Each structure stands twice: as structure tokens, then as C-alpha cells.
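Visitor: Structural data only, the sequence is not supplied:
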């Protein structure tokens, strides 16, 4: 294994794995820290943790465990992947994890680059944009778990890290990888070793990747990984994951637990012409909806059913106020995990999930230990195949994909192009 990656949730980890596979690496995504060594043919291993919203001390512990396993696999460069919308509160764990990984690796410098232009995320003057909107005006300010009310990544990270936060502005990035590398050195010498790097184009990400060639630790969204494989692979090592992909034509189901604007639009489109069942927080909390009922509805439906809990922000906030944010989140995640087990036991072979927490709950609930990366369904979302059972999946972050994503995912998981 050449590149060792740590992801703070499951959809983000598959997003990263997808990026690396598109650039020619043979990638396996692991659920949690593996107990066994990886296969010899793996170029990049992505250890997917469920740590995005955990307490900093827990996120640090899990991340260091993942790092130690990756080091045993022979990795020489490491990547800490978080969301391209930098999902975190002021008290969040991105900064503490970066600090801990740098200390463990004796890394003098690292970069922070959540940019992912293919999905509309860009960093300019240290501020994170979603499309033409500042992150804090993009809808992320209403996120039920990690509301982002400040788009200045330097300032937000400054609340979390014990180290100085530096910056490589776009004007330097445009001058190429040598200029970027020189700026990284000068920022580190000035006492700012955790360095936010601007990026608005894929070409910027490739230059940043080249500049990061000798860094022990790189951090960011999956976009910055675009430039890393070229530092590692020889031309004769590049693989074609799309050519190797074989889908499954069996029964399918969709589980959507994200309250993002895009997932809500995807749900509305799909539910117009297909069987669907809404799972409200109220029904989960009072027993009005059960995993048995939901699974039976999907298994008996005439067509591929959608089970969704994707309420608008006002409804979510009302339920959180009544029952508590953590309590509701845990109950809904458990609901979808149990439902997924019943669906797979009932013969489902294609499973599409929307939402990071929902996807993590489903993967853990099914006990999936390793996932092979297939072709891309949408930017940041690959097809996934389990190694030990007849099951293919798509794990989608809330805001990824267009309104027709569910239909496209089902078709590609079926093996159709």
C-alpha cells in the first residue's frame, strides 16, 4: 500500500476512494480500522471512520488507530479526509485530529484544502464557497449537526487547532507547484504550519498535489487528492476500475436520511412516480414507524421503493428541541441500520443511501468490512461492491448528485451505463 487515507465518515471516504480510483489507483475502502492486513494489490487504503460528529478526544483516538494500521501496511504518505463543506462546529474535531496526526508523524507542515470544484466547492482568500455563495449562506448554516456559520476556514480552524494557521492565496497557486511549495515553507517558518490553500479549479488541485509530494500528511476534501496519484504511480501501474466493474441486476431499495436541499429535491423527484414512505422523527420516537414496517413496505413494493427521512430545517429543529439532537440522530441512524439488515436479509442486492450519518449507520449495521471501488455515478459518488456477499451500494453525501441521482445510481449498480 502506498497511500494511507483516513476519512471521518463513510460517504466522504467513498468520495475520496472514487477520486483516487479515477486517477488510476487500486483502492479498497475499509469500514473502521481493519483487524487483518490489506491485500497486496491495494495501492491506496481508505479507512472510513464514523467520527465527523464525535467528541474531539474520540475522533483523535480513532484516527490514530487508523494511522497505526496504515503505517503497518507500508504507507509513506497519509491523507486525512473531511467534508468539502468542512462540517464542524467551533468545538469540532478537525483541528484536534490534524494536530494529533502531525505529532504522530513528526510532520512539520500540512495543508488544509476542502475545495472540490466538480461539486461547486472552492476556496478563495481562505473562504469556502458553495457555488457562488459563501458556505455560511449556502444552507449549511442550517445543518442539523454541524451548522457552518462562518465561511472563513482560517478563522474556523483557528478555534480548533493549537497551531498557527497559514494561507496560500490563489495568486500564488496560479503560479504553480514550485510557488506553492515555497509558500508552504515560508508559512511554516513563520509559525503557521497548518496551511489553508486556495483552489478554484481542478488545475489548481493538481498543482497543489504536486507541491505536496514530500508532505507526510495532507488534509482536505477529496478534491485535493486529484493530484496525489501522479506523485506515486508509474504509468504502467494505472488501472481501469470501470472496465473491471460488474453490477448486480437484483432487487433494490433506497434509504435517504439527509435533510440537505439536494437530497430533498431528489426525494421529491423520485417519489412522484415510485413507491415511497416517509419516516418522520416523530414516528421513530413514538414507535409509529418501525424497521419491520419499512422493510416490509420496500420488499413488497411494485418497483424500487424509497424510504426517506429528509425533513426541512424547521421541522428538524422542532424535533431536536423536543427530543434532543443527539437522541434523535442516534434513533434515526439505528432505524436505518436495522431496516438495511432486514432488506438485505430479504433479498435486496442493490442499495442506495443518501446522507453521511445514514450511510455510516447502514454500512456498520450490515457489518461490511471492505468495499471495492467501481465507476463514478456522480462527482464524488462511486459504485461500491462488497467482497463477501452479493451486494452493491452507492453511499451519497447529502448535497451530491443532481435531481435524477437515484435513477442513475440504480441503473449503474445494475451494470447499465
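Guide: Done, it's in. Keep in mind that this is a model prediction, so the values were computed, not measured.
Visitor: C-alpha from now on. contacts and neighbour counts both.
Guide: Will do.
Visitor: Could you double-check that residue 82 sits in contact with residue 5?
Guide: No. Contact criterion C-alpha atoms under 8 Å: residue 82 and residue 5 do not qualify, at 10.8 Å.
Visitor: Tell me how far the nearest residue to residue 109 once chain neighbours are set aside lies from residue 219.
Guide: Of all residues not flanking residue 109 in the chain, residue 193 sits nearest, at 4.7 Å (C-alpha to C-alpha, 6 or more residues apart in numbering). Applying C-alpha to C-alpha, to the nearest Å, the value for residue 193 to residue 219 is 12 Å.
Visitor: Residue 80 too?
Guide: Residue 80 is 5 Å from residue 219, by C-alpha to C-alpha.
Visitor: anything in contact with each of those two?
Guide: residue 98 (C-alpha atoms under 8 Å, 6 or more residues apart in numbering).
Visitor: one more structure, for comparison:
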């Protein structure tokens, strides 16, 4: 294994795995650090964790365990992958995990760049934009777990870390990899261990990637990985042989627990032609709805590839959180979708499209999967995935804000056949 990545959620892991696979690396997504060795032909391994919203100390512990396993597989470079909207809190996990990985790898400096231009995430003067809006005005300020109220990534990261945070501005990035490398060296001499780098296009990300060829640790969104495969290719280390994946065949279903604006639009579009079951968090917490009831409902509509969703306006979610508590509400929703996915797979559903990072993590864990093979890209940042569970099982794991309006129908077609 050449490149090892630690991802703080499951959709982010598949987003990154998609980027590396499209770059020509034979890539495997692992569910947590494996107890076994990676496949011999694996060139990039992405370990999917569920650490984005947990206590920082535990996030550090799990991330270090994953990184140690990747280093044991021979990885020459470690990438800490977080969301392109930098999902965290002022007391959150990105900074502490990045500092712990710096210590583990012995790296003196690491870039921090969540930019992903194809999905509208751009960094300018250290400020993160989503489309044409600052992060704090994009809807992410209403996120139920990680409200992003400040677009200044340097300032946000400084709240989570022990030292000053540097910046490589866009003008320097546009001057090319040599200028970027010199800027990194200047920041290193100044004692700044984490350095935010601007990027507003794929060309910027490719320039950053080339400058990062010798870096032991990299942090960022999946966009920062765009240029990394070519660094290994230039050294003659890639096989450039795509993997052949089995085709899952059987009924499909959609599960969506994301409350993002994009997910709400996707659910509305899917409901135009497909039956749906709306699930309120309050019903889950009061016992008015169970995973068994939902599984029976899906099975009765098996041929229609129906959708079960807990996708509501943020005010509805806030009301449930006020009544039952934020952590209790989130746990109930995740437990419901995890149990539902397991029941559906046990009943023969072979294609499952999932909306929401936390929901995706709950589904993968409940299914007991160990690794996922990376297939074709469905929409930017979202690949088709194939796992082994009593035969091939097709999955699509979508971060809340990713995907076009008709993502769910497109995903079910991409991950297998009826």
C-alpha cells in the first residue's frame, strides 16, 4: 500500500476513495482498521471511521489506531480526510486529530485544505465558500451536530489547536508547485505545523498535490487528493489496472437521514415517482415507529425501490432535540436506519442508496461490512460501492450536500441491477 487515508466519516471515505480510484490507484475502503493485512494489490487504503461528532480524545484514539495500521501496511503517505465543509465545532476533532497525526508520523508540517471545486467548495484567503456563499451563510450554520458559523478556516482551526495556523494564499498557489513548496518551507521555519492553503479550481488542487509529493502527512477534503496519484505514477509505482467488480442484482431501497437542503430536494424529486415513508425523530423516540415496521413497509413495495426518510426542515429537528436532547435524537435516527438496513439486506434487498454521513456510517456498521470495493462515479464525490454480504451488495453513501436533484434514482441504477 502506497497511500493510506483516515476518514472521519463513511461518506467522506467513499468520496476520497472515488477520487483516488479515478486517479488510477487500486483503492479499497476499509470499515475501521482491519485486523488483517490489506490485499496485496491495494495501492490506496481508506479507513472509514465515525469520529466526526464524537469526543475529541476518542476521535484521536481511533484515528491513531487507523493510521498505525496503515503505516504497518507500508504506506508512504498518510492523509487525514475531513468534510469539504470542515464540519466540526470550536471544541471539535479536526485540530486535535491533525496534531496527533503530526506527532505519529514525525511530520513537521501538514496542509489543511477542505476545498473541492467540483462541488462548489472553494477557499480564498483562508475563507471557505459553498457555491457563491460563505460557509456561515450556506445553510451549514444550521447543521444539527456541527453548525459552521465562521468561514475563516484559520480561525476555526486555531480554536482547536495548540499553535498558530499558517496560510498559503491563492496567488502563491497560482505561481505553481515550486512556489507552493517554498511557501511550505517558510511556514515550517516559522513553526506553524498546520497551514491552510487556498484553492478555487482543480488546477489549484493539482498544483498543491504536486507540491505535497514528499509530505508525510496531508489533511483536507477529497479534492486535496486529486494530484496525489500522479506523484506515485511518476515514480513508476502504480499498476494502472482497474479492478473488476461483481454486479449486485436484486431489489433496491433508499434511506435518507440527512436534513441538508440538497437532501431535501433529492427526496422531493424521488417522491415524484416512488412511494416514500416519512419518519419523524419524535416517533422513533416515543416508540411510534420502529425499524421492523419500516422494513415491512419497504418489503410490501419491494419492486418500487421505495424511500424511507427522516429528512425535515431544521426547525422540526430542533424541536425534537429540544424535547429529547441532541445526542439522544441523533442516536435514535442512526440506530433506526442501521437496524432497517440490516433487516432489508437480510430480506434480500441488494441495492441500498443512503443519504447523510452519520446515517451512512450507521448503515455500514449495522451491516457488519469489513471493506468496500470502489466502482464508477455516480455524481462528483460519490462512487458506486460493492461489498460482500451473502453475495454482492451494492451501496451508494452520499454526504448530505452532495449529488444532483435526481441522485437517488441515478444511484440505484449505478450500484446494480433489479
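Guide: Perfect, thanks for sending it. Keep in mind that what you see is a predicted model, and the values were worked out from it rather than measured.
Visitor: How close are the two chains, by TM-score?
Guide: After superposition, the two chains reach a TM-score of 0.98 (TM-score structural alignment, normalised by the length of structure 1), with 414 aligned residues with a C-alpha RMSD of 1.2 Å.
Visitor: thinking again about what came up before, hey, what's in contact with both of residue 193 and residue 219 of structure 1?
Guide: Taking C-alpha under 8 Å, 6+ apart as the contact rule, residue 193 of structure 1 and residue 219 both touch residue 110.
Visitor: ok so, going back, my read is that the residue nearest to residue 109 of structure 1 contacts residue 163, right?
Guide: Yes. Assessed by C-alpha under 8 Å, residue 193 of structure 1 is found in contact with residue 163 at 7.0 Å.
Visitor: Between these two, which has more neighbouring residues?
Guide: Neighbour tally, residue 193 of structure 1 and residue 163, criterion other C-alpha atoms under 10 Å: the higher count belongs to residue 193, 23 against 16.
Visitor: From residue 383 of structure 1, how far off is that one?
Guide: Computed as C-alpha to C-alpha, the residue 193 of structure 1 to residue 383 of structure 1 distance reads 36 Å.
Visitor: Tell me how many other residues crowd residue 135 of structure 2.
Guide: By other C-alpha under 10 Å, 24 other residues sit near residue 135 of structure 2.
Visitor: Which residue ranges of the stretch 51-200 of structure 2 form helices?
Guide: Applying DSSP state H, counting those that start in this stretch to the stretch 51-200 of structure 2 gives helices spanning 56-72, 94-105, 153-160, 170-174, 177-189.
Visitor: Same list, those, but as a markdown table with mean neighbour count and distance to residue 286 of structure 2 please.
Guide: Listed next are these as a markdown table, based on neighbours: other C-alpha atoms under 10 Å; distance: least, C-alpha to C-alpha, whole Å:
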| stretch | mean neighbour count | distance to residue 286 of structure 2 |
| --- | --- | --- |
| helix 56-72 | 19 | 30 |
| helix 94-105 | 21 | 34 |
| helix 153-160 | 21 | 37 |
| helix 170-174 | 18 | 51 |
| helix 177-189 | 18 | 54 |
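Visitor: out of those helices, nearest to residue 353 of structure 2?
Guide: Ranking the helices of the stretch 51-200 of structure 2 by distance to residue 353 of structure 2, with C-alpha to C-alpha as the measure, places helix 56-72 first at 26.2 Å.
Visitor: how about the strands of the stretch 101-250 of structure 1, start to end?
Guide: Under the criterion DSSP state E, counting those that start in this stretch, strands of the stretch 101-250 of structure 1 are mapped to 110-113, 121-124, 127-130, 133-134, 165-168, 194-197, 217-220.
Visitor: got those strands as JSON lines, with mean neighbour count and distance to residue 101 of structure 1 columns?
Guide: Compiled in JSON lines, the strands of the stretch 101-250 of structure 1 are given as follows (neighbours: other C-alpha under 10 Å; distance: least, C-alpha to C-alpha, whole Å):
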{"stretch": "strand 110-113", "mean neighbour count": "27", "distance to residue 101 of structure 1": "10"}
{"stretch": "strand 121-124", "mean neighbour count": "24", "distance to residue 101 of structure 1": "23"}
{"stretch": "strand 127-130", "mean neighbour count": "24", "distance to residue 101 of structure 1": "23"}
{"stretch": "strand 133-134", "mean neighbour count": "17", "distance to residue 101 of structure 1": "29"}
{"stretch": "strand 165-168", "mean neighbour count": "23", "distance to residue 101 of structure 1": "16"}
{"stretch": "strand 194-197", "mean neighbour count": "28", "distance to residue 101 of structure 1": "12"}
{"stretch": "strand 217-220", "mean neighbour count": "25", "distance to residue 101 of structure 1": "8"}
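Visitor: so which of those comes closest to residue 37 of structure 1?
Guide: Across the strands of the stretch 101-250 of structure 1, closest to residue 37 of structure 1 is strand 217-220 (C-alpha to C-alpha), at 21.6 Å.
Visitor: Could you list every helix and strand that that closest one packs against?
Guide: strand 77-81, helix 94-105, strand 110-113 (3 or more C-alpha pairs under 8 Å, 6 or more residues apart in numbering; DSSP states H and E).
Visitor: Could you figure out how far the first one is turned away from helix 56-72?
Guide: What that stands for is strand 77-81 of structure 1. Angle, strand 77-81 of structure 1 to helix 56-72, by axes from the mean of the first three to the mean of the last three C-alpha atoms, to 10 degrees: 150 degrees.
Visitor: Just tell me the aligned range of strand 77-81 of structure 1 in structure 2.
Guide: Here strand 77-81 of structure 1 aligns to structure 2 at residues 77-81, judged by TM-score structural alignment.
Visitor: how big's the offset between the matching stretch and structure 1?
Guide: Compared with structure 1 after fitting, stretch 77-81 of structure 2 has a mean deviation of 0.3 Å; criterion: mean C-alpha distance after the TM-score superposition for structure 1.
Visitor: Mind listing residues that contact that stretch?
Guide: For stretch 77-81 of structure 2, contacts defined as C-alpha under 8 Å, 6+ apart pick out 2-8, 12-13, 16, 67, 70-71, 98, 215-222.
Visitor: Perfect, that will be all.
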